[in-house]
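Engineer: I'll drop the sequence and a predicted model, then ask my questions.
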Amino acid sequence: MTTIAPARPAPPRRRREWWIPAGLLALTFVPVVAGVLRLADLATGEADETSQRFFDLPLPVVVHVLGACTYCVLGAFQFMPSFRRRRPRWHRWSGRVLVPAGLAAALSGLWMAVWYDLPAHDNAALMWVRLVFGSVMVAGLVLGVAAILRRDVRTHQRWMARAYAVGQGAGTQAIVLGPMVLVVDQPGGDLKASGMAAAWVINLVVAEWLVRRSQARQPSRRVW
């Protein structure tokens, strides 16, 4: 008789780490759904006053939605340390998809912030907030790639975490701006700009804390 050994349970640390991609995927759920609905609107040709600007020139918003969805969903698994160690090749190859997707999302977002007409409930302050944090995302991706080409893993991790934190801004903005809708029917102007900026700052602070905490537990390395 052949005895089948029971499957080994996953190490406790590995099980605990699954909250990272799970939490990031939960955070990106609302923006992904909103992006899919936006593409569906473009496909059906149903425009209202606030979305007519997208129908007049749809390519930037299509690039932005596809790039951001790919970047946020696939990138969620890059921040699980044990997964990176067990699948280093996957980490490298997925990075080759993530960087172009992230740049496409960020650069198209910058283009839209400058060239699309501002809706009635937005203002110049919100445009500048988008430009500042979009530029941070682009810089993070470029500096992250430059760091890994130098085989500086720690700097690479920090810049990639910062870029991803900005990319995930829409999810946190839904949480921050959501309660405002209960008080103000359509938060706009400086109130909306402040809420969106606060969400991006929250993401950057949390990302900085998490990556530095993770690196403090690891030996110093320069080769991936």
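Structural biologist: Yes, it's here.

Engineer: going forward, measure contacts and count neighbours with C-alpha atoms only.
Structural biologist: Will do.

Engineer: what are the buried residues along the helix or strand where Ala43 lies?
Structural biologist: For Ala43, the host element (DSSP states H and E) is helix 29-44. Neighbour counts using 16 or more other Cα atoms under 10 Å place 29-32, 35-36, 38-39, 41-42 of helix 29-44 among the buried residues.

Engineer: likewise stretch 151-167?
Structural biologist: Applying 16+ other Cα under 10 Å to stretch 151-167 flags 152-167 as buried.

Engineer: from the residues you listed, pick the one nearest Val132.
Structural biologist: Val166 (10.4 Å; Cα to Cα).

Engineer: the closest one: what's it in contact with?
Structural biologist: 133-134, 136-137, 200, 203-204 (Cα atoms under 8 Å, 6 or more residues apart in numbering).

Engineer: what comes up buried for stretch 50-65?
Structural biologist: Buried residues in stretch 50-65 (16+ other Cα under 10 Å): 53-55, 60-65.

Engineer: so who does Gly35 touch?
Structural biologist: 65, 69.

Engineer: over to the one 4 residues further on?
Structural biologist: In this structure, Leu39 makes contact with 62, 65, judged by Cα under 8 Å, 6+ apart.

Engineer: where's it relative to Phe54, distance?
Structural biologist: 10 Å (Cα to Cα, to the nearest Å).

Engineer: need the residues that contact stretch 196-208.
Structural biologist: 129, 133, 158, 161-162, 165-166, 168-169, 172-173, 176-177.

Engineer: in helices only, show me these.
Structural biologist: Secondary structure from DSSP state H places 129, 133, 158, 161-162, 165-166, 169, 172-173, 176-177 of the contacts of stretch 196-208 in helices.

Engineer: structure two is appended below for comparative analysis:
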Amino acid sequence: MTSTTVAATMPRTRRRRPEWLVPAGLIALSLVPIAAGAFRVTDLTTGGTVTPENARFFASPVPVIAHIVGSSVFLVLGALQFAPSLRRRRWHRIAGRIVAPAGLVSALSALWMTLFYAMPSINGPGLYVMRLVFGTAMAGAIVFAFVAIRRGDVTTHSAWMTRAYAIGLGAGTQVFTFLPWTLYFGQPGQVMHTVLMGAGWVINLAVAELVIRRRANRAHLS
């Protein structure tokens, strides 16, 4: 038997991806909104210059600071929850008790700002509705996930937290939906601004549903 034949008859081993690849990618995607948030908090706490664009934040700083802190914690610790080795350890449960409240703070503060801040004119009625829908969906997903884990349904819990994380990560993906348009066409108008913002959330949720389906298929086969 030739070496070629032996190689052909040997079982193929699938090369597994490094388990930290996904968490690292999610954190990298979060860096731009986290950095922008850190800059905003620094500006507010050190008495930065008030402009028409940021006057609403200086007039009522608590909601935006709560949103930035909650979102940053949710995105970083939430990304680590996707590491399989950590999911099998006590750390996952401990971190989850921080991730879920941080996510609720992020979602509820976003809803508050949408309802009560005077938004720039570039934010049209379509974006107003989308922010209400996605903010409510994110908060609801976290509540559903909490209820599921309380009754011991790990699969449903994981699915709903994945959806909540996808919505929370929308600001990271929106950087990449805006970048090509801005480079080629300049600053988008109100309608396109709404479309590009919405695309970030829709892309993330589509990927989340694929991840949830793949998990279900693997569980069915095992």
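Structural biologist: Received, thanks. This is a predicted model, so every value here is computed, not measured.

Engineer: before we move on, back to that, could I get the buried residues of stretch 50-65 of structure 1 in CSV, plus columns for secondary structure and distance to Met80 of structure 1?
Structural biologist: Below are these laid out as CSV (DSSP: H, G, I helix; E, B strand; the rest coil; distance: Cα to Cα, whole Å):
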residue, secondary structure, distance to Met80 of structure 1
Arg53, helix, 39
Phe54, helix, 36
Phe55, helix, 39
Pro60, helix, 31
Val61, helix, 30
Val62, helix, 29
Val63, helix, 27
His64, helix, 26
Val65, helix, 25
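
Engineer: including distance to Trp209 of structure 1, could the residues you listed go into CSV?
Structural biologist: Below are these laid out as CSV (distance: Cα to Cα, whole Å):
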residue, distance to Trp209 of structure 1
Arg53, 39
Phe54, 37
Phe55, 40
Pro60, 33
Val61, 32
Val62, 33
Val63, 31
His64, 28
Val65, 28
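
Engineer: ok, the residues you listed vs His121 of structure 1, which is closest?
Structural biologist: Distances from His121 of structure 1 to the buried residues of stretch 50-65 of structure 1, taken by Cα to Cα, are shortest for Arg53, at 14.4 Å.

Engineer: to which residue of structure 2 is the closest one aligned?
Structural biologist: Taking TM-score structural alignment, Arg53 of structure 1 has Arg56 as its aligned residue in structure 2.

Engineer: next one: that match from Val129 of structure 2, what distance?
Structural biologist: 20 Å.

Engineer: please apply the same query to Leu77 of structure 2.
Structural biologist: 29 Å.

Engineer: max pairwise distance over the buried residues of helix 29-44 of structure 1: which two?
Structural biologist: Checking those with Cα to Cα, the most distant pair is Phe29 and Leu42, at 20.2 Å.

Engineer: in three-state terms, label the closest residue to Leu86 of structure 2 other than its chain neighbours for me.
Structural biologist: Nearest residue to Leu86 of structure 2, sequence neighbours excluded (Cα to Cα, 6 or more residues apart in numbering): His92, at 5.7 Å. Under the three-state scheme (DSSP: H, G, I helix; E, B strand; the rest coil), His92 of structure 2 adopts helix.

Engineer: His92 of structure 2 reaches Phe82, doesn't it?
Structural biologist: No. Using Cα atoms under 8 Å, His92 of structure 2 is not in contact with Phe82; the gap is 9.4 Å.

Engineer: contact partners for the residue lying closest to Glu17 of structure 1 once chain neighbours are set aside?
Structural biologist: In space, and not counting its chain neighbours, Glu17 of structure 1 is closest to Met80: 6.1 Å by Cα to Cα, 6+ apart. By Cα under 8 Å, 6+ apart, Met80 of structure 1 lies in contact with 17-18, 20-21.

Engineer: please apply the same query to Val138 of structure 1.
Structural biologist: 102-103, 106-107, 163.

Engineer: in which helix or strand would I find it?
Structural biologist: Here Val138 of structure 1 is assigned to helix 124-149, by DSSP H and E.

Engineer: in that helix, which residues are buried?
Structural biologist: Buried-residue list, helix 124-149 of structure 1, by 16+ other Cα under 10 Å: 126-127, 129-131, 133-145, 147-148.

Engineer: Ala197 of structure 1 versus the aligned partner of Val133 of structure 2 in structure 1, what's the distance?
Structural biologist: Here Val133 of structure 2 is matched to Val132 in structure 1, going by TM-score structural alignment. According to Cα to Cα, Val132 of structure 1 and Ala197 of structure 1 sit 10 Å apart.

Engineer: could you do Cys69 of structure 1 as well?
Structural biologist: For Cys69 of structure 1 relative to Ala197 of structure 1 (Cα to Cα), the value is 21 Å.

Engineer: these two: who's more crowded?
Structural biologist: Cys69 (23 against 19; other Cα atoms under 10 Å).

Engineer: need the contact list for the residue nearest the centre of structure 2.
Structural biologist: Centroid-nearest residue in structure 2: Leu169, 1.9 Å away (criterion: Cα atoms, centre = their mean). Applying Cα under 8 Å, 6+ apart to Leu169 of structure 2 gives the contacts 29-30, 75, 201, 204.

Engineer: out of those, which is most surrounded?
Structural biologist: Result: Leu75 is most packed of these (other Cα under 10 Å), 27 neighbours.

Engineer: which residue in structure 1 lines up with it?
Structural biologist: So Leu75 of structure 2 corresponds to Cys72, using TM-score structural alignment.

Engineer: element containing that match, please.
Structural biologist: Going by DSSP H and E, Cys72 of structure 1 is part of helix 59-75.

Engineer: show residues contacting that helix.
Structural biologist: Counting by Cα under 8 Å, 6+ apart, 24-25, 28, 32, 35-36, 39, 54, 94, 98-106, 108-109, 111-112, 164, 167-168 sit against helix 59-75 of structure 1.
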